[in-house]
Structures are given as structure tokens and as C-alpha cells.
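**Q** quick one, what's the 3D model for this:
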Amino acid sequence: MIVRIMGEGQVRLADSHFPELDELDDELLAEMEAGDGAGFRRTLHALLDRVRELGTPLPDDSLEPSELILPAPDATLEEVRSLLSDDGLIPGR
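**A** Here you go, the predicted structure:
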């Protein structure tokens, strides 16, 4: 799957990594619902860090369509909320 981190670029992620990422996504969603700003920030950074670590970066000039778009690391809680589906940032797989 091709994943874009807004403001950074794209990575290719194997489907086998999504169970781990789904756990972080669930944690992020719970923190957002609880209004836990510090937890939200910590978990958003953890999620994006794992995507960077597990993914293979695509060249900057690559024009692959992104199947999943994740917010920038400095996104606000409100900006992330606008990207959410019922399943969080990462739709159920």
C-alpha cells in the first residue's frame, strides 16, 4: 500500500504492518475522543515514526496514487479530526 505523510512524501508499506499500525491508530482515536492533547501528540508521532521505519520511501518524483493519507507531524487535533473516518486514520483492513 502507498501511504502519504502530508508534507513529507510517500512510502510503500506491506500489508503485514497494518495490525501494529491499527493499534496505534486506535490509541490515537481514544486520545482524541478523551481530549488528551499530550497523548494525541505522542501517539501521532509514534504512528508516523513507525510508518517511516517500516515503509520504503518512494522517490520524490514518483506519481503513485496514495491509498492512505496521514497528517503531518505538526497537525492539530482539529486537523486530524477532519481526516478521520469511523475507523480512525487507518480504515479497517
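**Q** going forward, measure contacts between C-alpha atoms and count neighbours the same way
**A** Will do.
**Q** so the closest residue to L68 other than its chain neighbours: helix, strand or coil?
**A** Nearest non-adjacent residue to L68, counting by Cα to Cα, 6 or more residues apart in numbering: V3, 4.8 Å away. Under DSSP: H, G, I helix; E, B strand; the rest coil, the three-state class of V3 is strand.
**Q** surely V3 touches I69?
**A** Yes - assessed by Cα atoms under 8 Å, V3 is found in contact with I69 at 5.8 Å.
**Q** out of these two, which sits in the busier spot?
**A** Neighbours were counted for V3 and for I69 using other Cα atoms under 10 Å; V3 has more, 23 against 16.
**Q** quick one more, to check against the first:
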Amino acid sequence: DGLATGATMRAAARAVRQRRPAKLIIAVPVGAKSTCREINAEADEVICVWRPAPFFGVGQFYEDFSQTTDEEVRALLARAACEEKAEITPPND
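**A** Presented below is the predicted three-dimensional model:
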């Protein structure tokens, strides 16, 4: 959704980095200028489309910034897992 303090993104990037990806790219639609600059240390590439000033919070740039419920997250993860399984095709012998 965006970068305000960057604390959540830092934690996520460090967790992903432990899995040793070939490349770690952080991309967000909006963020505080200073945070977008600071987060560069956590990734190979950072894309922050809009760095408005003044920046008061990510929510100011969304018409609807309601919180995602735990149930919505569980449903999305379950759906993604099913789609991933459907995309895996066994090799032809």
C-alpha cells in the first residue's frame, strides 16, 4: 500500500532476504521521501512511484483505506495456493 515509517517493509525484506532470492525488489505506489531513500539498504532495487511532500500517511492517498480482515487474508492465501497447484503440471513421461 505504501511506505510511511518503513518498519513493516524492513521486516518483510529481511525475512525474504533470509531465503536468498536472486534479486529482491521492493515496489510501492507511494511513500515518504526519506523512507523510500532509507529502504534502499534493504533491497537490490526500490521503486517508489510517488514521493509527495508533505507526506502525512499512506491512507491520505487512497479513497478507501479500510483494513483487510484476517478472514480476507486467509481466503486470498487459500485461493492463491489452489491456483498455484492448478498451474503445476506434471512432466510428460
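**Q** so what number do they get for TM-score?
**A** Scored against TM-score structural alignment, normalised by the length of structure 1, the superposed chains reach a TM-score of 0.27; 40 aligned residues with a Cα RMSD of 3.4 Å.
**Q** tell me how far the residue nearest to L68 of structure 1 lies from E33 of structure 1.
**A** When distance is defined by Cα to Cα, to the nearest Å, V3 of structure 1 is 24 Å away from E33 of structure 1.
**Q** for E31 of structure 1, give me its contacts.
**A** G37, G39, F40 (Cα atoms under 8 Å, 6 or more residues apart in numbering).
**Q** the last one: neighbour count?
**A** Counted with other Cα under 10 Å, residues neighbouring F40 of structure 1 total 22.
**Q** kindly report the same for V16 of structure 2.
**A** Neighbours of V16 of structure 2 using other Cα under 10 Å come to 13.
**Q** what about it, helix or strand, and which?
**A** Following DSSP states H and E, the helix or strand that holds V16 of structure 2 is helix 7-17.
**Q** return the set of buried residues in that helix.
**A** M9, R10, A13 (16 or more other Cα atoms under 10 Å).
**Q** what's the first helix or strand after that helix?
**A** Criterion used, DSSP H and E; the element after helix 7-17 of structure 2 is strand 25-30.
**Q** now do the buried residues in that next one.
**A** Buried, per 16+ other Cα under 10 Å, within strand 25-30 of structure 2: I26, V30.
**Q** and that strand, what does it pack against?
**A** Judged by 3 or more Cα pairs under 8 Å, 6 or more residues apart in numbering; DSSP states H and E, the packing partners of strand 25-30 of structure 2 are strand 45-50.
**Q** and the strand it packs on with strand 25-30, angle?
**A** 10 degrees (axes from the mean of the first three to the mean of the last three Cα atoms, to 10 degrees).
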